[in-house]
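J.: following is a predicted model, sequence given first.
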Amino acid sequence: MVTNTSPVRLTARLDDEPSRWLWLVKWLLLVPHLIVLFFLWVAFPVVTFVALVAILFTGRYPRPLFDFNLGVMRWTWRVWCYGYGALATDRYPPFSLQEEPDYPATLDVTYPEHLSRGLVLVKWWLLAIPHYLVIAFFTGGGGYAQWQWGDRWVGFDGGLVALLSVFAGVALLFTGRYPRGIFDLVIGMNRWVLRVAAYAALMTDEYPPFRLGLGGPDAATHAEPEPEKPETRPAGWSPARTAGVVVGVLLLLAGVGAAGSGGGLLWLDSHRDSSGYVTTPTELYADDGYALRFDAEDLAPVDRDWPWIGDILGDVRIEVSTSDNRPVFAGIARTADVASYLDGVPHRRYHDYRNYQHMAVAGSMPRVRPPDMPADMDIWVDSASGTGTMTLDWTPRPGDWSLVVMNSDAQQDVRADLAFAATAPALPPVAIVALGTGVVLLLGGAVLIALAARPRRHP
């Protein structure tokens, strides 16, 4: 008879004679594991979402997906116990999603034969919120300690688990002994965290208890095991199957990005104005200097040396308007000529068509001077001046080009509303190619995951 039905069982054993100094370099030894775990945890939420959909329709967690997520959690727990989540063992963790019963850190979750279809929609976010607030203090984000070092304040936000593990490491370094009280407390907090993780990953309907469960052995491990039923069980996760799921998830993510980009471009193409231009929102630009400078290489995501740049952008239209009666000048010229004209002139260069804060003022200027009258310069290939709304129509060509907006009388404090537009004839085919590529990647990722997660059965 089972005396404890907790579906999540976590154990850890403390080494009898741990190394005094090895914990100082474990951060370096863990790098290979962290690289692999990064990709596994990219796949983890996607696999969980697929499981959520399956539970909604069938009430069952697909066993291959359950085994994969459990394997990721097992691998993570072994690495965390070896590293700065406990520092409980000096035995290097295996690269495996399988159960490793002889390793000092083990994790197991009982496979549920049936899961609630209603709970699956709320337990991972709404019902788990109280636990999230608690475990934030355990793993980081909930606690912050700082102390003064000279004239500076130094902070630590690694969570109680990592902080206590480091304390245990310092004690180990000087005394050769790992404080048993710290070990029991750290393992209890880790047990709480992983119970919540299994609940949030939809692997169980049993609400996690609000208790630490101090010590290495888990109370659930003392339960009398139920007699095993003869059944066909899926084979373990091989490296090839694991790689298949990870690559499939990466293809799905890339497909979502490509399909989303293609759909966004199609939406943008459908919102052309009556003249066939794709227009950016009108934005106010202002500076207390003499000029506003916009370089084409900062505005358009195309290579300025492409001979077919005009075929990509098409015709460009720039609308410049003023809100007062002060005349404004706007002109387009080669960037080299603009740089020479504004050399030593206080002005502002924008790195985007929108008025973001990451604007760059022209670099260090050994001399400061007012500019010449812009209308007197012969560098402009197209220009306009006056009040109200002015339009510059320009066909892009290879080379470096810039737009300059300034007061017609070459005085300081320039203000103008600008809107950039282009016919962008290449927009529809680019959108269709991106959307098609996204669909292919989505299908490829789904097929790869299905093949990798297909249960291989043996009698």
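T.: Structure received. None of these values were measured; they are calculated from a predicted model.

J.: contacts, neighbours, all on C-alpha from now
T.: Will do.

J.: what's the end-to-end length of stretch 9-24?
T.: Terminal residues of stretch 9-24 lie 29 Å apart, using C-alpha to C-alpha, to the nearest Å.

J.: buried residues, it. List them.
T.: For stretch 9-24, the buried set under the neighbour-count rule, 16 or more other C-alpha atoms under 10 Å, comprises 9, 10, 11, 12, 13, 14, 18, 19, 20, 23.

J.: contacting residues around that stretch?
T.: When contacts are defined by C-alpha atoms under 8 Å, 6 or more residues apart in numbering, stretch 9-24 is touched by residues 81, 83, 87-90, 104-109, 169, 172-174, 176-178, 183, 187, 191, 216-218, 220-221.

J.: skip the chain neighbours and tell me the closest residue to residue 241.
T.: Distance criterion C-alpha to C-alpha, 6 or more residues apart in numbering; nearest residue to residue 241, sequence neighbours excluded, is residue 452 at 4.8 Å.

J.: sorry, that was for residue 196
T.: residue 208 (6.0 Å).

J.: the one you found: how many residues sit nearby?
T.: 21 (other C-alpha atoms under 10 Å).

J.: SS state for residue 286?
T.: Secondary structure, DSSP: H, G, I helix; E, B strand; the rest coil: residue 286 is strand.

J.: right, and it touches residue 416 too?
T.: Yes - contact status for residue 286 versus residue 416: in contact at 6.5 Å, counting by C-alpha atoms under 8 Å.

J.: tell me which element residue 6 falls in.
T.: Secondary-structure assignment from DSSP states H and E places residue 6 in no helical or strand segment.

J.: which residue packs closest to it, ignoring adjacent ones?
T.: Leaving aside its sequence neighbours, residue 6 sits nearest to residue 220 (C-alpha to C-alpha, 6+ apart; 6.0 Å).

J.: so what's that neighbour up against?
T.: Counting by C-alpha under 8 Å, 6+ apart, residue 220 touches 3, 4, 5, 6, 7, 8, 9.

J.: give me the distance between the first one and residue 206.
T.: For residue 3, the distance to residue 206 equals 16 Å [C-alpha to C-alpha].

J.: which one of these two has more residues nearby?
T.: The neighbour count for residue 3 versus residue 206, taken as other C-alpha under 10 Å, is higher for residue 206 (15 against 12).

J.: for the more buried one, what are its contacts?
T.: Taking C-alpha under 8 Å, 6+ apart as the definition, contacts of residue 206 comprise 6, 7, 199.

J.: ok, and here's another one to check against it:
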Amino acid sequence: MTTATTSYPVHVHARLEPGLSRWLWLVKWFLAIPHYLVLAFLWLGFVLFSVVAFFAILFTGRYPRALFDFNVGVLRWTWRVAYYTYGALATDRYPPFSLGGEPDYPATLDIAYPEHLSRGLVLVKWWLLAIPHYLIVGVFVGGGSYVAYQTGETIYNSGGGLVGLMALFAGIALLFTGRYPQGLFDFVLGMDRWALRVAAYAGLMTDSYPPFRFDSGGDEAGTTTIEQSPPPPAPPAQGWSAGRVTAVVIGALLLITGGAVGGTGGFGLWADQTQRDSSGLLSTRSESFHSNGYAIEFGTLELRWTDADWVLADNWLGEVRLKADNGVFIGIGRTDDVMRYLSGVEHDEVSMTGDRVTYWHRDGGAPADPAAQTFWAASGTGQVSWRAEQGSWTAVVLNTDRSRVVDAGVAAQAEVPALRPASIGLMIGGGLMFLLGVVLVAVAVAGAQRRSNGTTTSVT
């Protein structure tokens, strides 16, 4: 069906297909998994290109056409999947794997390409000016079917929000009556259309503020039906072949991964240069630990790097120190030996996840004199130094007089001589990955731009 579009630059059209299956909607979440997987990667490219477009608009007042075509394609693809699944449930036609307009599909999205965009608005429209619409769209889609991708506010979720609820009602109606209520369809499309307009505005694709208007139904207000037959096929997507799209996705992954790897290396190098104490050791902050028993056991440290005695591997952690206040006894030994020593001893086993400390209390009696034990790899009062070796190791803190209730603030220090070369290696590797990502994206965009300039200038 061909229609004359409204004046607003974001055009959302859909038609409710007759003869919808009574039960297919129950499994569409499963059938659409391939699309979800592809879209998860495509949205990496969308975010990357939106960032690039932000600076391009800020400095030139223009949204690069190739980037615009790609991002519109991602929105179209997402809208078609949402229309098939729980953003509408209004078609049983499987969505095409395409960034193009696909005018014969029952759900279409067109966004007019802006020749010029405000440099000032780009600084505020996607977060400040769009806040009222975000509140409304949040009610419409909640954690739901597709606009979570588009606004960048949340991650995809398969349900929630008023759209998801109304689509569920439509599915129930289909199940029992075989009909999709027209009024329900009009209402769902009004919410979808509102959300898509906000998505385009937040995606920097237009300066026209989304109207606070509920345009319900498959056709927007003011459109006129010209003919009932499907329109002629749209021209080829502007340069975005499968190879170029794949290059963008891989490039975005390399940019993100390379940035993370290089950033980790940079942080490690910063810590190596600035966070060592006067003795050249890196330190953790002191943590307070308490046990109502006779000892505190600090879990198991597994050190496995190589079967051979490689100097670099055996020396990567270097000297390790544990410091404790209150003059408590500290012992480090192989886990099997420590477990035998603590067998039958009342103590607390400690594990740490981030800032969270978890205790497991073990019942028993008093321990043997820790200072008299010969299995300790390193032991001392208040402080102990140990050179890391392969194996399973456990640290224990006890009162020197073997009394119950142990209170101690414990801090760990380590030499970590491998930190500097490892950090430099991460920075180099991350930089190479990042550079390769830039090259892949740049080549794909340049090719798409040349193709766009050589074909059509319309967005369909």
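T.: Thanks, I have the structure now. Computed from a prediction, not measured in an experiment: that's the story for all the values here.

J.: between residue 286 and residue 416 of structure 1, who's got more neighbours?
T.: The residue with more neighbours, out of residue 286 of structure 1 and residue 416, is residue 416; 23 against 17, by other C-alpha under 10 Å.

J.: which SS class is the residue nearest to residue 196 of structure 1?
T.: coil.

J.: that one pairs with which position in structure 2?
T.: In structure 2, the position corresponding to residue 208 of structure 1 is occupied by residue 210, as judged by TM-score structural alignment.

J.: can you show me the helices along structure 2?
T.: With DSSP state H as the criterion, structure 2 has helices at 28-31, 33-60, 65-84, 131-141, 147-151, 161-177, 182-202, 242-274, 311-314, 335-342, 419-454.

J.: hey, which of those helices is tucked in deepest?
T.: Burial among those, expressed as mean neighbours by mean count of other C-alpha atoms under 10 Å, is greatest for helix 65-84, which shows a mean of 25.

J.: so that helix aligns onto which residues of structure 1?
T.: By TM-score structural alignment, helix 65-84 of structure 2 lines up with residues 63-82 in structure 1.

J.: I'd say residue 427 of structure 2 and residue 262 touch.
T.: Yes - contact criterion C-alpha under 8 Å: residue 427 of structure 2 and residue 262 qualify, at 4.2 Å.

J.: quick one: residues contacting residue 196 of structure 2.
T.: For residue 196 of structure 2, the contact set (C-alpha under 8 Å, 6+ apart) comprises 10, 12, 147, 150.

J.: what's around residue 320 of structure 1, how many residues?
T.: Close neighbours of residue 320 of structure 1, defined as other C-alpha under 10 Å, add up to 26.

J.: from residue 430 of structure 2, how far out is whichever residue in structure 2 pairs up with residue 261 of structure 1?
T.: Taking TM-score structural alignment, residue 261 of structure 1 has residue 264 as its aligned residue in structure 2. According to C-alpha to C-alpha, residue 264 of structure 2 stands 9 Å off from residue 430 of structure 2.

J.: pick the one among the contacts of residue 206 of structure 1 closest to residue 52 of structure 1.
T.: Set against residue 52 of structure 1, the nearest of the contacts of residue 206 of structure 1 by C-alpha to C-alpha is residue 199 (12.4 Å).

J.: was I right about that closest one contacting residue 126?
T.: No - at 11.9 Å, residue 199 of structure 1 does not count as touching residue 126 under the criterion of C-alpha under 8 Å.

J.: the residue nearest to residue 6 of structure 1 and residue 211 of structure 1, how far apart?
T.: The gap separating residue 220 of structure 1 from residue 211 of structure 1 is 14 Å, by C-alpha to C-alpha.

J.: residue 195 of structure 2 -> structure 1?
T.: Residue pairing (TM-score structural alignment): residue 195 of structure 2 is matched to residue 193 of structure 1.

J.: which residue packs closest to that match, ignoring adjacent ones?
T.: Ranked by C-alpha to C-alpha, 6+ apart and with sequence neighbours excluded, the top spatial neighbour of residue 193 of structure 1 is residue 135, at 6.1 Å.

J.: and residue 313 of structure 2, by the same measure?
T.: With C-alpha to C-alpha, 6+ apart as the criterion, residue 313 of structure 2 has its nearest non-adjacent residue at 6.3 Å, and that residue is residue 305.

J.: ok, the one you found - how many residues close by?
T.: Residue 305 of structure 2 - counted by other C-alpha under 10 Å - has 14 other residues nearby.

J.: likewise for residue 118 of structure 1?
T.: Counted with other C-alpha under 10 Å, the neighbours of residue 118 of structure 1 add up to 11.

J.: that one -> structure 2?
T.: Alignment note: residue 118 of structure 1 maps to residue 120 in structure 2; criterion TM-score structural alignment.

J.: ok, that match to residue 60 of structure 2 distance?
T.: 11 Å.

J.: buried subset of the contacts of residue 220 of structure 1?
T.: Applying 16+ other C-alpha under 10 Å to these, the neighbour count classes 6, 7, 8, 9 as buried.

J.: which one of the residues you listed is nearest to residue 362 of structure 1?
T.: Here the nearest of those to residue 362 of structure 1, counting by C-alpha to C-alpha, is residue 8; it sits at 60.8 Å.

J.: give the contact list for that closest one.
T.: Taking C-alpha under 8 Å, 6+ apart as the criterion, residue 8 of structure 1 is in contact with 107, 108, 109, 110, 194, 195, 198, 220.

J.: mind giving me JSON lines with these and columns for distance to residue 269 of structure 1?
T.: Converted to JSON lines, the contacts of residue 8 of structure 1 look like this (distance: C-alpha to C-alpha, whole Å):
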{"residue": "107", "distance to residue 269 of structure 1": "52"}
{"residue": "108", "distance to residue 269 of structure 1": "52"}
{"residue": "109", "distance to residue 269 of structure 1": "50"}
{"residue": "110", "distance to residue 269 of structure 1": "52"}
{"residue": "194", "distance to residue 269 of structure 1": "48"}
{"residue": "195", "distance to residue 269 of structure 1": "49"}
{"residue": "198", "distance to residue 269 of structure 1": "45"}
{"residue": "220", "distance to residue 269 of structure 1": "60"}
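
J.: among the buried residues of stretch 9-24 of structure 1, which are located in strands?
T.: With strands defined by DSSP state E, the entries of the buried residues of stretch 9-24 of structure 1 inside them are 9, 10, 11, 12.

J.: reformat those residues as TSV; add distance to residue 253 of structure 1.
T.: Shown next, in TSV, are those (distance: C-alpha to C-alpha, whole Å):
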residue	distance to residue 253 of structure 1
9	32
10	32
11	35
12	35
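
J.: number of residues surrounding the closest residue to residue 200 of structure 2 other than its chain neighbours?
T.: With C-alpha to C-alpha, 6+ apart as the measure, residue 206 is the residue that lies nearest to residue 200 of structure 2, at 6.7 Å, once sequence neighbours are left out. Neighbours of residue 206 of structure 2 under the rule other C-alpha under 10 Å: 26.

J.: fine by me, we can end here.
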